[in-house]
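Participant: Just to be clear, the model below is a prediction. Sequence and coordinates:
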Amino acid sequence: MRKTLPLQRVSSARELWPGARAALAAAAPLLLLAAAVYLGLFYELGGPPLFDVDEGAFSEATREMLQRGDFVTTWLNGQLRFDKPILVYWLQALSVTLFGVNEFAFRLPSALAGLGWIAAIHAFARAQYGRATGYAAALIAATTLGLCVIARGAIADALLNLFLALTMFDIYRYLVQPRVRYRNRAYLWIGLGLLTKGPVAILVPFAASGIAYALHGQWRRWRRAVFDPAGWLILGAVAGPWYVLEYLREGDAFIAGFFMRHNVERFMGPLQGHGGKFFYYVPVVLLMLLPYTGLLLRTLPGLLRLRSRPLDTFLWCWFLFVFLFFSFSGTKLPHYLMYGITPLFLLMASHRQQLASRWLAFTPPVLLLAIVVALPHALQRAAPALRDQYFRDMFARADVFGPLWRLAAVCLLLAGLALALWPRARIWPRLLASGFLCSFAVVGLVLPAAAELQQGPVKEAAQLVRSARLPVRTWQFNVPSFSVYRQAVTKPATTLHPGELILTRSDKLAGMGPAEVVYRKGGVVLARIPM
């Protein structure tokens, strides 16, 4: 018996292996998607300083909300802020209450919204196209440049895109199977979108779906759904209370600030200098869908068969409406196109096996990785030639791109080239692997470096002022993240007074007159006006 026991064990192992292998194969796509989501949305989420003016503005408005105990009206550096509705501030306030005043807490609601957005894409694509395409659509979304950047920002756009996707998916379900629950659920998502970013949450679903329904002879069904009283009651119950409360508090200032300035005026003309030509969004869409730009180009001929099937019609109408509407808008910002990017994830996933050209597939990711490798050298070369002292000082910093950063960039490029040149291997799996490489290059290298260049010195200066408990004002420098890191409202100065401490840019220093520089780094200056 003892001699046969090892043979029995081997036999049992052989019997178990096929089942274990099948279970592993079944779980592999989910594990791959989980890895993509973690890398794209949550890896080092709280590492880089608050990025750009928008992250700082949202975060400071949330901090002041908690400080004031006012959960209806938002303020920024002591001034009323009517830029966006309230929902994202509530979510950020909850996150900050749980995790403290830090970058991770401010960004977590966006990352979770990005997770929900990807999950919604997976569920819808799986139901419409099958299991494999469902995972492919979700993986494309999770490793695409545009989604990764938007969903890592302490702003409202990831949350809005989640609600837009949920709305449009239920509107399509209602097109093919007119059940009341789909219609009512769509109004619920619209209400939450209206509470996140305003009228765009109504405009995109109504207009895009109206065109798609009309093309398939379902205009009457669309009209009945749009004028459904129950739906509007749901929408009003979700979004109405805050809008009413805010109007009762602030009156016409709310109408003028939110609806007129930040909605109507944005469309009528360039707001805050954010203008562009009519074809502004052509290069934007190519960049946002990196590293899958070649797959997008292979998918575009589907436009010639716009009415071939209801789902393709619906998805193309969704994208094209957003693309054309914001092309006509006076104010142009790259993230506006994200409102119509979700249908492209599904269309590209459904056409992934048709991409037969290795050069079309791998030229975009290899170029992106090559640009990452060249970035430190390019900035160092460009800095001395810049006329603006602030940007010259910012880009001249050599401490941001260390040896490990450069080594990692080169390794990613070599890995990308190996995937591109790998003979006799299917294109789609290699392209997806390139997506992981590019995702790490962006979230692990480029974004931290860019945030450090732009906001690292701001954070240092704020912490210096906070530790010394010094009063400070800003001079011709819009940098709300300074108030977040200082954890105090920082008012702008209109006139300079002897003895006060001023935060400004290096290109504004000469215009201040004689001043004692207390701190200077990367174009950010703390200076004291002499007595």
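Facilitator: Ah, there it is.

Participant: from here on, contacts and neighbour counts on C-alpha atoms
Facilitator: Fine.

Participant: Run a quick neighbour tally on residue 229.
Facilitator: As a burial measure, residue 229 scores 11 neighbours (other C-alpha atoms under 10 Å).

Participant: Tell me how far it lies from residue 280.
Facilitator: 39 Å (C-alpha to C-alpha, to the nearest Å).

Participant: Helix or strand for residue 452, just tell me which one.
Facilitator: helix 447-468 (DSSP states H and E).

Participant: so what secondary structure elements neighbour that helix?
Facilitator: helix 52-68, helix 389-395, helix 481-486, strand 524-528 (3 or more C-alpha pairs under 8 Å, 6 or more residues apart in numbering; DSSP states H and E).

Participant: and of those, who's closest to residue 89?
Facilitator: Nearest of those to residue 89, taken as C-alpha to C-alpha: helix 52-68 at 5.5 Å.

Participant: helix or strand right after the closest one?
Facilitator: That would be, after helix 52-68 and using DSSP H and E, strand 75-76.

Participant: Which SSE is immediately downstream of that next one?
Facilitator: strand 79-80.

Participant: Check the offset of that next one from the chain's centre.
Facilitator: 26 Å (C-alpha atoms, centre = their mean, to the nearest Å).

Participant: Equivalent analysis for stretch 80-97, please.
Facilitator: 17 Å.

Participant: who's in contact with that stretch?
Facilitator: Outside stretch 80-97, the residues within contact range by C-alpha atoms under 8 Å, 6 or more residues apart in numbering are 58-59, 61-63, 65-66, 71-75, 102, 105-109, 155-156, 159, 192, 194-198, 242, 254, 257-258, 262.

Participant: 7 Å instead?
Facilitator: With contact meaning C-alpha atoms under 7 Å, 6 or more residues apart in numbering, stretch 80-97 is reached by 62, 66, 74-75, 105-106, 109, 156, 195-198, 254, 257-258, 262.

Participant: here comes the other one, which I'd like you to weigh against the first:
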Amino acid sequence: MTTPTLSTPLASPKTAQSEPYPASRRRPAALLVLFSLWLVIFFASLFAPPLLDDADATHANAARHMVLTGDLVTLKVNGIRYLEKAALPYWLDAISFRVFGFNAFAAHIPEAVGVLLLALLGYHWSRRAYDERTGFYTGIFILTAAGVFLFTRIYIPEVLLSLFLCTALYCFLKTLSLTKTPVTESTFPPIVYPYAMWTALALAVLTKGLVALVFFFGAAIVYLALTREWHLWRTLKPLSGIILFLAIAAPWHILAGLRNTGGMNGHGFFWFYFVNEHFLRFLGKRYPKDYNKLPGYLFWSLHLVWLFPWSLFAPAVLIQGWRQRRQMLNTNTFSARTTLLHAIYAALVLVFFSISTNQEYYTFPAYLALLTLIAVALAKSEAIYQQDSLSRHWITFAHATYTVIGLAAATALAYGLWSSRKLPFVPDIGELLAHRAVGDYTLSMSHFFDLTGPSFAALRLPAALAALAFAIGPAIAWWLRKKQRHLASTTTIALTSTIFLIAAHIAFIRFGPMLSSQNLAQKIQQLEDNGSVSRDSQILLFGDQSYGSSIPFYLGKIVYLVDGRSTSMLFGSTFPDAPPIFLSHEDLVKEWGTGQRKILFVPLERRDVVDRLLGNNKILLAETSGKALFTDRPLDHPVGTDHQQ
């Protein structure tokens, strides 16, 4: 076997050409491991918790409207136009609802499949560019990174955008590579790649909008400029490719524009979607202002969390990149081209959202590129582990850091378990939280800051699993690394992360009663089924629809909104055909107790307001995590009495 030297570039040719690596035998094993990890981490988590309030159920409501009305053009939530999002994710959800019914599994399966396909794309791309081990590392890194798991708990389009954008970039690179070196190994005929590129790019635009064009063309233009490969532009089939792109991406945009005119100030879809949701959002002037921007230090440092545990090996990327900085533009190999394109693309995404308004998950599209670079650097460092003291020291430092973090986490969890050993288990963890304006949080992990001592009793099982994983896994991985059993060491880290993510999902289920209002929707259905309330009762939500968006989904009906003409409901409510579902405080007080029975959902954050408006003139039907259901009159048939339905 040829011993790697320090002059070997980070983006080296396939090591399989110089090492007797039985890829034909190991490839099925690698795919089996990747698929098994996906089943355990992502597929198994599709069944619980139920759909969550806010974005999760809001998006599901839009897809449900598509199924029930057959309107695949105009998104609507609770009967109101929802024009800020591209349509493809909702089409996928609508298909899933048709197949599996209206439930959380159906709502989230497209996203889970997207994660699997993203991991397989990373595996395939890295295996083609580098070697079998790097491909395997890329796949398991994607499946076990904390951010990939965290940001797929609700149905947002980032993983699908990542899949389509990275597919387009891969096809872009394959097109150029096959032109320069036609003998390069290829899965499909060369003519397939440019058209697959334009198709994937069109799907990316249908997933997230114009930002897909910014990222793709930004990365492609910088790449072509640095490599001086402008003369290859004809191989990308720009004329016929653009026609294909428009044939896929343009029809929905055109139809949505034609069908949605005459909104606020005469604006329609075109202004709201393209100007307001793209340009004004980037500038921080979007209307209405219901978004956030992370401080710079958090924006950058939190990527150590989102890419954990693999971010611990990020210094290896810097070491290898610095050593080979003069060779990075040597694009005679597919591996060198891949490394350069990943670096450009990841940097573009990160810099773009550091300037724009942002949420933590906005940089998700860069994860595959970043994790691939870490996988390449780690595999390279493993290959020169004995000869290169600097790489060896940095890997040792990464393991030491991981072990310290693991022991600290295990100790903290063990202390929490010991402190709560005599406390009773309370299934509704929301009753035990500190409740600091929970509904106003915009950060994905904000709820964990509300954990109290008693609430830890509800998390005993996931805490025990996580403590066990952190106490043992990092130490075993370090020991295996010292024995130079590199594959086993890296796989142990992945398995440790897998156990932690399983524990995290169990904890996530414990938060279900607080994050979802499905149980209150079930209470309404139960009262309807036993005749305690009429099925014609008016259901009202107090505040923005996001506070209880799972209620209209699970009830399958439009609800009235009191003081809810805001955020995602605001622009759509200005169209002349918008249903009259918006009530003011005065309307609520005037209509309460008259006409049809009223059932009012009140989030914790609005309880004081409702108490001032209605006083004691309300009857409590159910309460969970501070959220409550009130009605305006006694039940028709109180629960527990005999009656003929």
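Facilitator: Sure thing, it's come through. Just so it is clear, the model here is predicted, and its values are computed rather than measured.

Participant: Which of the contacts of stretch 80-97 of the first structure fall in strands?
Facilitator: Using DSSP state E, the members of the contacts of stretch 80-97 of the first structure that fall in strands are residue 75.

Participant: What is the nearest of the contacts of stretch 80-97 of the first structure to residue 430 of the first structure?
Facilitator: Closest to residue 430 of the first structure, out of all of the contacts of stretch 80-97 of the first structure and judged by C-alpha to C-alpha, is residue 109, at 31.9 Å.

Participant: Residue in the second structure paired with the closest one?
Facilitator: Under the alignment (TM-score structural alignment), residue 109 of the first structure maps onto residue 110 of the second structure.

Participant: Can you get me a residue count around its match?
Facilitator: Neighbour tally, residue 110 of the second structure, other C-alpha under 10 Å: 20.

Participant: distance of it from residue 120 of the second structure?
Facilitator: 15 Å.

Participant: Ok, residue 270 of the second structure next?
Facilitator: 36 Å.

Participant: Over to residue 128 of the second structure?
Facilitator: For residue 128 of the second structure, the distance to residue 120 of the second structure - C-alpha to C-alpha - is 12 Å.

Participant: swap in residue 91 of the second structure?
Facilitator: From residue 91 of the second structure to residue 120 of the second structure the distance is 23 Å (C-alpha to C-alpha).

Participant: Could you do residue 226 of the second structure as well?
Facilitator: The value you get for residue 226 of the second structure to residue 120 of the second structure, if C-alpha to C-alpha is used, is 29 Å.

Participant: do residue 389 of the second structure as well
Facilitator: From residue 389 of the second structure to residue 120 of the second structure the distance is 33 Å (C-alpha to C-alpha).

Participant: So if I had to pick from these two, which one is more boxed in?
Facilitator: residue 120 (22 against 12).

Participant: quick one: that one is in a helix?
Facilitator: Yes. Checked against DSSP: H, G, I helix; E, B strand; the rest coil, residue 120 of the second structure lies within a helix.

Participant: what residues are up against the closest residue to it other than its chain neighbours?
Facilitator: The shortest distance from residue 120 of the second structure to any non-neighbouring residue, by C-alpha to C-alpha, 6 or more residues apart in numbering, is to residue 139 (6.3 Å). Counting by C-alpha under 7 Å, 6+ apart, residue 139 of the second structure touches 34, 119, 120, 122, 123.

Participant: helix/strand/coil for the last one?
Facilitator: The one in question is residue 123 of the second structure. Residue 123 of the second structure ends up helix, using three-state DSSP.

Participant: Count the residues that sit near it.
Facilitator: Count around residue 123 of the second structure with other C-alpha under 10 Å applied: 28.

Participant: and the gap between it and residue 367 of the second structure?
Facilitator: Taking C-alpha to C-alpha, one finds residue 123 of the second structure at 14 Å from residue 367 of the second structure.

Participant: Just the strands from the first structure, written as ranges.
Facilitator: 75-76, 79-80, 472-474, 501-505, 516-521, 524-528.

Participant: Switch those over to a markdown table; also include mean neighbour count and distance to residue 322 of the first structure.
Facilitator: Compiled in a markdown table, the strands of the first structure are given as follows (neighbours: other C-alpha atoms under 10 Å; distance: least, C-alpha to C-alpha, whole Å):
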| stretch | mean neighbour count | distance to residue 322 of the first structure |
| --- | --- | --- |
| strand 75-76 | 21 | 30 |
| strand 79-80 | 13 | 30 |
| strand 472-474 | 20 | 38 |
| strand 501-505 | 25 | 37 |
| strand 516-521 | 15 | 41 |
| strand 524-528 | 23 | 38 |
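
Participant: possible to save the ones you listed as a markdown table with distance to residue 465 of the first structure?
Facilitator: Output for the strands of the first structure, formatted as a markdown table (distance: least, C-alpha to C-alpha, whole Å):
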| stretch | distance to residue 465 of the first structure |
| --- | --- |
| strand 75-76 | 19 |
| strand 79-80 | 22 |
| strand 472-474 | 8 |
| strand 501-505 | 9 |
| strand 516-521 | 10 |
| strand 524-528 | 9 |
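
Participant: what ranges do the helices span in the stretch 101-250 of the second structure?
Facilitator: Counting by DSSP state H, counting those that start in this stretch, one finds helices in the stretch 101-250 of the second structure at the ranges 104-129, 132-144, 146-150, 158-180, 192-208, 211-227, 238-259.
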